[in-house]
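Peer 1: here is a sequence with its predicted model. Questions after.
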Amino acid sequence: MEFRVLQYFLAIAREETISGAAEHLHMTQPTLSRQMKELEDELGKQLFIRGNRKITLTEDGMFLRNRAEEIVNLVEKTESDIMRSDISISGDVYIGGGETKGMRLIAKVIQKCQQEYPDIKFHLYSGNAQDVADRIEKGLLDFGIFVEPADVSKYDFLKLPDKDIWGLLMRKDSPLASLKTITADHLKNIPLICSHQKLVRNEISGWMNSDFNQLNIVATYNLIYNASLVVEEGNIYALTLDKLINTTGESPLCFRPLEPQLEVGLTLAWKKYQIFSRAAEQFLKTLRRELEKDA
């Protein structure tokens, strides 16, 4: 399977027509059709459903699209890192992480790097721990920020000084909004939205000292923003970290911490034996300097 053929395939998936893809690629339709037929023959799979007006992907085609995008992005990232000038530090740094106020430290480091090395470009990816770990393994991220609990044993990592606090997000007119803190008993008879991550559920179970499945979980979330919209609309509560959703001013929402307090740490991780680009190396150096200042 040739790299250029994957690029042709992605063009068709994006344009949804052979003619549109051929025009974009500056090649003839028959040539492009033949390349795709040879690709399907090579893989022994049908990749396209050819309709009257547009082309759609089969299940195998959608799988290949996801992998092809990862391959193309990784190749482009590698070429960019290698071709950067040896004179000045430039390049791209890819950082992924879940929603956490600890990103403010990363934002501060990014700003400092930009001031000193304006040719460094940063790319931020939001996702849960599994999403970020997958992208690190595939070489699509240089660094990942993990909210505890997270298994970082297979990575090199730095502990970040910020701490996040678990609590309950709710409407300001909810019955529990009059409380200063939320106990395990308060959670047992209310409709809850919770992260779908197993490690998070285990953490909450340990805090409750009882089975998490006893709770009335009516929905799960990957990232909290969309879940907060559900909370706004009705008498539903979300277990989440503090400072992720604006609860000040005219916001209809408020946050109450758990009691006893459930505090979690943050970790910046990367592949063991990672060979960094000069840009990524400079980001890590700047972060270490910031951490030393706060030590």
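Peer 2: Sure thing, it's come through.

Peer 1: only C-alpha atoms from now on, for both contacts and neighbour counts.
Peer 2: Fine.

Peer 1: distance of residue 14 from residue 8?
Peer 2: Per C-alpha to C-alpha, to the nearest Å, residue 14 is found 10 Å from residue 8.

Peer 1: which one's more surrounded, those two?
Peer 2: Neighbours were counted for residue 14 and for residue 8 using other C-alpha atoms under 10 Å; residue 8 has more, 20 against 14.

Peer 1: hang on, isn't that one packed against residue 32?
Peer 2: Yes - the criterion here is C-alpha atoms under 8 Å, and residue 8 meets it with residue 32 at 7.5 Å.

Peer 1: below is structure B, check it against A:
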Amino acid sequence: MDNRDWLILHTLFHEKNITKTGKILYIAQPTLTKRLKQIETELGVKIVDRGIKGVQFTPQGEYIAKRAEEVLHIFREIKEDIDNFNHSVSGTLRLGVSNFISKYKLPILLKLFKEQYPDVEFQVDTGYSKDIFNLVYTQSSHIGFIRGEYSWPDQKHLLFEEELCIASKHPIQLDKLPHLPRIDYRTDQLYKQLVENWWTEHYSEPPYIAMSVDQGDTCKEMVLNGLGYAIMPSLFLRDIENIHKIHLKDKEGKKITQKTWMFYYNESTELNVVSAFVDFIKELDVYHL
């Protein structure tokens, strides 16, 4: 068995579907099925059963699939160590990045870093901050860019802090806010809690949610077209002139903000590529890129 075989078992165990696994790994379904039979023959055990409910792993197959994650981790560590031996900045940098940062900040960051270190490759996972936190915590990613106040046991660096705003096409009065159409968008739970806490501090009735959309950019476009107001971080509204903004403040009059962090383990910086990227980020004004 080679590294590709372990990756097949690992992916299939999580997807429980031959077709999805083939698409993820760019392997045709007949080829994948044939390779699975070859793995079973090589190991001398039946690994999966295919039925109406999809792929079911046998007890032996489940054991092998769970060990596959360990094997892949060892392969990855060996490759990173080899890349590190010559003291050059090369190899694959594994990043976990929250959805918003991946769209607005990550492309330019990777471009600038690649210009300095052309031998570096990137493996990027994106998602909500809670998911990125787990990727960094389990060391599936070397570094995580995370929005919100998560308790982190090791190294972290503040990338920027942004204010939360009420955004609307036309001027609005705060005392009328509960009766005005609000546009919400899918986002991290910690951010939602921050907004909800502000709301309950100032109003005794719930907001009138006129729309719930999937992304912040969609929400912003709805606001720009006068379909309602939204509560958004200031970075969403940067360089937009034809929009009215009211900064959220607590009862003491202090502006409510959200921080974006870089999380990593100190031991990860023993890898040249991680150390170089951490230093690179610390020297940048990420907010104004």
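Peer 2: That came through fine. Treat the numbers as computed from the prediction; the structure is a model and nothing was measured.

Peer 1: all the helices of the second structure, residue numbers only.
Peer 2: With helices called from DSSP state H, the second structure shows them at 3-15, 18-25, 29-43, 59-85, 99-104, 106-116, 129-137, 189-202, 216-224, 272-282.

Peer 1: rewinding a little: find the residues that touch each one of residue 14 and residue 8 of the first structure.
Peer 2: Taking C-alpha atoms under 8 Å, 6 or more residues apart in numbering as the criterion, residue 14 of the first structure and residue 8 both touch residue 21.

Peer 1: residue 266 of the second structure - how many residues pack around it?
Peer 2: Residue 266 of the second structure is flanked by 12 other residues according to other C-alpha under 10 Å.

Peer 1: which residue, other than its chain neighbours, is closest to it?
Peer 2: Counting by C-alpha to C-alpha, 6 or more residues apart in numbering, residue 266 of the second structure lies nearest to residue 155, which is 6.1 Å off, once chain neighbours are set aside.

Peer 1: the one you found: how many residues sit nearby?
Peer 2: If you count neighbours by other C-alpha under 10 Å, residue 155 of the second structure ends up with 11.

Peer 1: from residue 283 of the second structure, how far off is residue 105 of the second structure?
Peer 2: In this view, residue 105 of the second structure and residue 283 of the second structure are 15 Å apart by C-alpha to C-alpha.

Peer 1: for these two, indicate the residue with more neighbours.
Peer 2: When neighbours are counted by other C-alpha under 10 Å, residue 105 of the second structure and residue 283 differ, and residue 105 comes out ahead with 15 against 8.

Peer 1: residues contacting the most centrally placed residue in the first structure?
Peer 2: Using C-alpha atoms, centre = their mean, the residue of the first structure that lies closest to the mean C-alpha position is residue 127, 2.0 Å off. Contacts for residue 127 of the first structure (C-alpha under 8 Å, 6+ apart) come out as 96-99, 222-223.

Peer 1: can you list these in a markdown table and add distance to residue 201 of the first structure and neighbour count?
Peer 2: Below are the contacts of residue 127 of the first structure laid out as a markdown table (distance: C-alpha to C-alpha, whole Å; neighbours: other C-alpha atoms under 10 Å):
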| residue | distance to residue 201 of the first structure | neighbour count |
| --- | --- | --- |
| 96 | 22 | 26 |
| 97 | 19 | 25 |
| 98 | 16 | 22 |
| 99 | 17 | 22 |
| 222 | 13 | 17 |
| 223 | 15 | 18 |
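
Peer 1: what is the burial count for residue 288 of the second structure?
Peer 2: Residues lying near residue 288 of the second structure (other C-alpha under 10 Å) number 9.

Peer 1: from residue 279 of the second structure, how far off is it?
Peer 2: Applying C-alpha to C-alpha to residue 288 of the second structure and residue 279 of the second structure gives a distance of 18 Å.
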